[in-house]
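Colleague: Fold the stuff below for me.
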Amino acid sequence: MIVTSGLTLFSIGLGAAAILGVASKLLYVKEDPRIGLIEDSLPGANCGGCGYPGCSGAAAAIVAGKAPASVCIVSDAETAAVVAGIMGQEVIEREPELAVRDCSGGTRAEDAFHYEGALDCRAAHLLYGGSKTCPEGCLGLGSCVRACPFNAIHMGPAGLPVIDPDECKACGNCVDACPRGVITVSGMSARLLHLNQTTDCLAPCRQKCPAQINIPKYIEQIKAGDYDGAVMTIKERNPLLVTCGRVCPRPCETECRRQYVDETVGINMLKRFVADRELRSGTHLPVACAKDTGKKVAVVGGGPAGLSCAYFLRRLGHSPTIFDAMPALGGQTRYGIPEYRLPKADLDWEIQGILDLGIDARLNTSFGKDFTLETLKADGFETIFLGIGAWQASGMYAEGEDLDGVMGGIEFLTAHALGQKPETGDKVIVVGGGNTAIDAARTCVRLGAEVTLMYRRTRNEMPADMEEIVGAEDEGVKFKFLAAPARVIGDENGRATHLEYYEMELGEPDDSGRRRPVKKEGSEARMEASLIIPAIGQKPDLGCLYDDGEGECPLETTRWQTIVADPDTFQTAIPGVFTAGDVYTGPDLVISAIGDGRKAARSMHYFMTQDHVPVPETTQKGMIPYTLFKEIGQVERKKRAVLPHLCHGDERNCTFNEVEGSLSEAEARAEADRCLRCGLVCYDRDADAPTDRIENANT
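Modeller: Next comes the predicted model:
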């Protein structure tokens, strides 16, 4: 019986072995030897940060073509190159990336309601979006911390995630875990290409800045003494910070929440402080550029828009060449802004820092004469940027304005900047109320003339910066308000001797919101003048777009002689041709030209590298209404800093030395401390300040 049972079991086992033997021959799966080689090349961390189950899973995914050779987030570029070699591939070097958190919320955001039991950000977000009043702010429950496999994130004392850049591997787990989009993983190019989104943490000042500079960040860096960091933060959006520190009219400060406590933060004077610190060092901080793409780009016009466009194109890896008709770059910043506001040596230093990135410049080269759109394309330029500015002065529409002794405002300032020393004589009349008029008037004062500035409205309606108006008054410029030119009277030699004008009165508001000036009949009077300078507007000279000044313009233009372009992409009617600056907007701010130059560079980059230019639906275009509240509580009042004056009294009137100086380090740190570090709705409160809210405290 026992023998029979044993034989039976032996037979069954022998049959099973035979079956398995046959099956092994039929079902044998041979492992690709590359999997083992790749796994041996990987660091063996088995962290799962790549999204696959350990290094063996990553190796199998690479061989299967489901993951690139650079999938491992722990290893370096050398390892990726070895893996690529095993696969017979070429690994393309990728920009370093890092997880970043640019968000408020946390403990600074008030609770809209309270609940218990939701201890995860994702769960809390499902309950009416979370308890915080800020719709985009951090909920502070630490889902990102638990998701990070490298212990690179911890929650800081403000209830916000703090990222350790030395430990972060940019795996993106924290991004996936956050339901609010508080954390992003990005590299240099992604930051340069990013447009403000309504889902970003945008303080009101940052929303208003035409260049989209991260103002709260660079002020926080100044407060911490990280001045180089502040410079680099600004340079992610603005390569002309020395220039803007002197001439920007600070639209950002008009939306500063601090004004509802005492006075706005001196945002621009802080920018000037760090810009001047770099300037005085004599050395430009190193600016990183992406790997060369080999793509040639033509930038026509070397003013703020063109310089900005070329700078950002170069940083994105392209090869821009700037063409400019003048003997030096800078556009209106060089030829329209006098030395006492912007020393040309400082401008030269700043522009040289841009060119040193690897940007070519061809000067004394006129568009429409020395080259055209067609010749640029024939020379291999893949995209073209038109930033030719607005150099043509608008007339006074007054009889006799073509007489000798009448010279347009921008023409006068340009001639003076070129060292041509235009004759002013003893009595100068400047007609206009903008910054060009003020600049011309203050320049003539320094040339020894008695100057009267004539404006058809009142002082309150003048579009010039108030500081410039006050500066002109301090230097002796006389103002003739509610007066408009009627005709220029000349002598027998055709030389202007007097300006006849009408007295005006203000009527109903016009499209600009200012009251329209109306002529008083029978109020004609005359004023003696050795030079009359109309400075009542500028417009682009588009003659360069026509063949020999005739024919049909290849681009769509407006009745204001500006070029039409898509407001989101800045592309003109000709594919591959983009524009920005004064030739697109008409005369505008330097900071606006810089900001639009970057946006045009962004579009040109996508045009050359992708099939379309992405413009997300959440792109911020106007102020975000719910962020513009005026009730600011629990904040101590602190006095705003004042820029020092370098020249005083008669010294200002007889030299072109720079008038304003820069803050000291102590003053800058104190002014930075006034910043409330605003987010969408959050701001820093002072623990010892009264808890009652302040509404319109400065009115």
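
Colleague: Please count neighbours and contacts with C-alpha atoms only from this point.
Modeller: OK.

Colleague: got the end-to-end distance for stretch 325-335?
Modeller: Chord length of stretch 325-335, first to last residue, is 12 Å (C-alpha to C-alpha, to the nearest Å).

Colleague: What is the longest helix of the protein by residue count?
Modeller: helix 2-27 (DSSP state H).

Colleague: Tell me the helix or strand right after it.
Modeller: Scanning forward in sequence from helix 2-27 by DSSP states H and E, the next helix or strand is helix 33-41.

Colleague: how far out from the middle of the chain is that next one?
Modeller: The chain centre lies 46 Å from the centre of helix 33-41; the measure is C-alpha atoms, centre = their mean, to the nearest Å.

Colleague: Next, the buried residues of that helix.
Modeller: Buried residues in helix 33-41, counted by 16 or more other C-alpha atoms under 10 Å: Arg34, Ile35, Ile38, Glu39, Ser41.

Colleague: tell me the contacts of Leu313?
Modeller: Contact partners of Leu313, counting by C-alpha atoms under 8 Å, 6 or more residues apart in numbering, are Ser319, Pro320, Ala601, Arg602, His605.

Colleague: one more to line up against the first:
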Amino acid sequence: MINILQETQRCLQCKVPFCQKGCPINTPIPEIINLLENESIDAAGEVLFKNNPLSIVCSLVCNHEQQCEGNCVLNRKDVPIQFSDIENYISDTYFDKMVIPIQPSNNKKVAIIGSGPAGITISLILAQLGYNVTIFESRSELGGVLRYGIPEFRLPKSILERYHKKLLQIGVKIRLNVTIGGTLKIDDLFRDGYLSIFAGTGTWRANSLRIEGESFGHVHYAIDYLASPESFHLGENVVIIGMGNAAMDVARTALRHGARKVTLYARSDKISANTIEYQKAKLDGADFEFNMAPSKITDEGIIFHNTTDDKEEHIDADSIIISVSQGPKDKLTSTTSGLNSSNNGLLLTDSSGNTSRAGIFAAGDVVHGAKSVVEAVSQAKLVAQSMDEYMSNL
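Modeller: Have a look, this model is predicted:
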């Protein structure tokens, strides 16, 4: 950890803060640094939280090298301000003692389906405005992709427990192990008096390779492995298909759970993951192979087709993990009339988050596909405003 005060003193307080412009949620970085230096950590924390309710999370998992820190003017000739460390220090220190102001209850019910970054953000915002908010989460713990898609070494689960406690403190009700589209459907929520419903169900359906052998017992999907890596017994030699951010998380997790050789394969000569995530995976001991297209899975491993010389090669592997993106499940659209989706299953919305059915809103991965946490938060803030405007007229 850097010396926080020494780091804030390096800030040039630019009149045109490129760091702020580089942030997807437009975090007022110079203002926060100024508040920390001249007023108090609580004042800085209040501004941080108001702008980004998931500031603790974003301080750990954002792609800072391409966003705030990557756009710092000091980056041209020197080391950029390490705002991720500053943000983490402020938000982590302030969060538990923070008192969230709540407006008097307006007796209007809101249902939030999914407790990922978008769902948590909207719940926090609408609860402050006096709405009676209930979160419906299909899994046994709150957090969505934050809990089940990001490894513990990148995002400690204790942070999500703190959010759970904070949500309860401000009156948000949380129902776990409830899938909307199963026993309960969206029509049931409207029947019971919920005036608007937010769908933030994410993308939990793994995309397949559609090649022979994909059903074998030593083949797994990244999204399933990351949800509960301790449940898998991969062996010592692991092959990962894909080189996105999730694939890097899989590689680093597998190495931490006993794998001795982990190799990631890409069809092309490019890495789709963020540079820093690739560098960390490489530092942890992962290997990388390029221009290798999977053609068939065998009991002993996998056959690749080299895209540069048309040769085939069999690679031995104890386990194979497929990490080639994912899409949304169809429980909501298949059980809800008037709720439209695209050909790949993503919910269709306008720029304000309105779906094709009045009163139902959506944002996050279920609308745009797998994106970053900070992008989901930014979208959720806009949708929360739309939901408030919609319900104010009812």
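
Colleague: ok, back up a step: from the contacts of Leu313 of the first structure, which land in helices?
Modeller: Per DSSP H, the contacts of Leu313 of the first structure map to helices at Ala601, Arg602, His605.

Colleague: The last one pairs with which position in the second structure?
Modeller: Using TM-score structural alignment, the partner of His605 of the first structure in the second structure is Asp388.

Colleague: rewinding a little: any idea which of the ones in helices among the contacts of Leu313 of the first structure is the one closest to Ile153 of the first structure?
Modeller: Here the nearest of those to Ile153 of the first structure, counting by C-alpha to C-alpha, is Arg602; it sits at 31.5 Å.

Colleague: Any idea how many residues pack against that closest one?
Modeller: 24 (other C-alpha atoms under 10 Å).

Colleague: about what we covered before: wait, what's in contact with the match of His605 of the first structure?
Modeller: By C-alpha under 8 Å, 6+ apart, the neighbours of Asp388 of the second structure are Leu126.

Colleague: measure it to Pro294 of the second structure for me?
Modeller: In terms of C-alpha to C-alpha, Asp388 of the second structure sits 48 Å off from Pro294 of the second structure.

Colleague: can you pull out the helices in the stretch 351-500 of the first structure?
Modeller: 373-378, 409-417, 435-446, 466-474 (DSSP state H, counting those that start in this stretch).

Colleague: which of those helices sits most buried?
Modeller: Ranked by mean neighbour count, the helices of the stretch 351-500 of the first structure are led by helix 435-446 with a mean of 25 (mean count of other C-alpha atoms under 10 Å).

Colleague: How about residues contacting that one?
Modeller: Residues outside helix 435-446 of the first structure that contact it (C-alpha under 8 Å, 6+ apart) are 336-338, 409-410, 412-413, 424, 428, 430-431, 450-453, 463-465, 468-469, 472, 475-477, 533-536, 652-656.

Colleague: Mean distance between that helix and the second structure after superposition?
Modeller: Following superposition, helix 435-446 of the first structure is found to deviate from the second structure by 0.9 Å on average (mean C-alpha distance after the TM-score superposition for the first structure).

Colleague: Run through the residues that contact Val238 of the second structure.
Modeller: Ala254, Ala259, Lys261, Val262, Thr263, Ala317, Asp318, Ser319, Ile320, Ile321.

Colleague: for Ala535 of the first structure, same thing?
Modeller: With contact set as C-alpha under 8 Å, 6+ apart, Ala535 of the first structure has these partners: Ala393, Ser394, Gly408, Gly409, Ile410, Val430, Val431, Gly432, Gly433, Gly434, Thr436, Ala437.

Colleague: What's the match for the fourth one in the second structure?
Modeller: The one in question is Gly409 of the first structure. Aligned by TM-score structural alignment, Gly409 of the first structure pairs with Ala222 of the second structure.

Colleague: Return the distance of stretch 209-224 of the first structure from the chain's centre.
Modeller: Stretch 209-224 of the first structure sits 11 Å away from the centroid of its parent chain (C-alpha atoms, centre = their mean).
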